[in-house]
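S.K.: predicted model follows, preceded by the sequence.
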Amino acid sequence: MDQILGQVLRNAVWERLDMLSDLAERADDTSVVSVARSELPRLTEGWRAMLKAHEPDERGDCPTCSTRWHKCKAPCSVWQVAHEHLVAGGLAPQQSTRRLGRRRAAPAQAAPAQPVPQQQAGKHALVPPPAARGAIAGAPVR
């Protein structure tokens, strides 16, 4: 059950990011300004909260990325990605995130590809989309 709830949460986040990317690419200037005013503060607060959880401890280890058996020295991958996208990314030529693939790791840190679970269905799902779940369970979709 936790896996399903986790996937629902991840789907909602991916869908929100997709929606914001689509707005940035396709909306008129007035709409983009309106969305930027409402969404930029939320996005910056989200980054701050995530980075705070990855602040190094007194030994210089990331408490979130470290385990009992493996200590992760700062800056962890979260801080490296934050720097790449928020600081260094401003210096690099702009490319569409859709062409590059939003889940791709930086080339120097690329991890081996993980197999996609067979249950995956839909755009970001390990579970069927809501319409399919309602049809499968025989219950109305809300």
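M.R.: Structure received. Numbering: from 1, shown residues only.

S.K.: rest of the way, CA atoms for contacts and neighbours
M.R.: Noted.

S.K.: which residues of the chain fall in strands?
M.R.: Here the chain has no strands by DSSP state E.

S.K.: how about the helices in it?
M.R.: For the chain, the helices defined by DSSP state H occupy 2-26, 29-53, 77-86, 97-100, 130-137.

S.K.: check the offset of the fourth one from the chain's centre.
M.R.: How far helix 97-100 lies from its chain's middle: 14 Å, per C-alpha atoms, centre = their mean, to the nearest Å.

S.K.: against that first model, consider the following:
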Amino acid sequence: MDQILGQVLRNAVWERLDMLSDLADRADAPSLVSVARSELPRLTEGWRAMLRAHEPDERGDCPTCSTRWHRCKAPCSVWQVAHEHLVAGGLAPQQDSRGRVRRRSTEQVHGTQAESQQVPRQQQSGRHALVPPPTPRHAIAG
């Protein structure tokens, strides 16, 4: 039962994020302003709540990511992702296979038009198993 509830919860979150991404891509300016006013405070508070749960304890460990047998030093992956997406804008330094730091180019971050068309919509949107992928427009008889 918990697995089903968890999957329903995850699907609802992915669907909400997909809807917001679609709005950002397709909505007109007045609609975007309306969505920004209602959704940005909710999204920022959500980030704050998640980051509070991952604040380092007095030993410098993340209490959420750590287990009894394995301590996770701060900054944990949640803080690293938050920094990359909220501060560095996706251009944060990355490590190559040899551990050397390198910066991602704009093309690597955003991809080219041809590359993004080759990735299936399901992978682009982050949908999960219980959420059926959308029917491609070219597959709809009209």
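M.R.: Nice, thanks for sending it over. Since the structure is predicted, the reported quantities are computational estimates derived from the model, not experimental observations.

S.K.: wait, which of the helices of structure 1 is closest to residue 123 of structure 1?
M.R.: helix 2-26 (8.4 Å; C-alpha to C-alpha).

S.K.: mean per-residue distance, the closest one to structure 2?
M.R.: Helix 2-26 of structure 1, aligned to structure 2 and superposed, deviates on average by 0.1 Å (mean C-alpha distance after the TM-score superposition for structure 1).

S.K.: please convert the helices of structure 1 to TSV, extending it with distance to residue 64 of structure 1.
M.R.: Below are the helices of structure 1 laid out as TSV (distance: least, C-alpha to C-alpha, whole Å):
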stretch	distance to residue 64 of structure 1
helix 2-26	18
helix 29-53	6
helix 77-86	10
helix 97-100	27
helix 130-137	32
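
S.K.: can you add distance to residue 66 of structure 1 and mean neighbour count and give those back as JSON lines?
M.R.: As requested, these are exported to JSON lines (distance: least, C-alpha to C-alpha, whole Å; neighbours: other C-alpha atoms under 10 Å):
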{"stretch": "helix 2-26", "distance to residue 66 of structure 1": "21", "mean neighbour count": "14"}
{"stretch": "helix 29-53", "distance to residue 66 of structure 1": "12", "mean neighbour count": "12"}
{"stretch": "helix 77-86", "distance to residue 66 of structure 1": "11", "mean neighbour count": "15"}
{"stretch": "helix 97-100", "distance to residue 66 of structure 1": "29", "mean neighbour count": "9"}
{"stretch": "helix 130-137", "distance to residue 66 of structure 1": "36", "mean neighbour count": "12"}
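
S.K.: give the aligned equivalent of residue 39 of structure 1 in structure 2.
M.R.: Matched by TM-score structural alignment, residue 39 of structure 1 corresponds to residue 39 in structure 2.

S.K.: trace residue 74 of structure 2 over to structure 1, please.
M.R.: Applying TM-score structural alignment, one finds that residue 74 of structure 2 aligns to residue 74 in structure 1.

S.K.: just to check, its match is in contact with residue 59?
M.R.: No. Residue 74 of structure 1 lies out of contact with residue 59 (C-alpha atoms under 8 Å); the separation is 9.4 Å.

S.K.: the two: which has the busier surroundings?
M.R.: Neighbour count, other C-alpha atoms under 10 Å: between residue 74 of structure 1 and residue 59, residue 74 has more, with 20 against 10.

S.K.: list the residues that contact the more buried one.
M.R.: For residue 74 of structure 1, the contact set (C-alpha atoms under 8 Å, 6 or more residues apart in numbering) comprises 55-56, 60-62.
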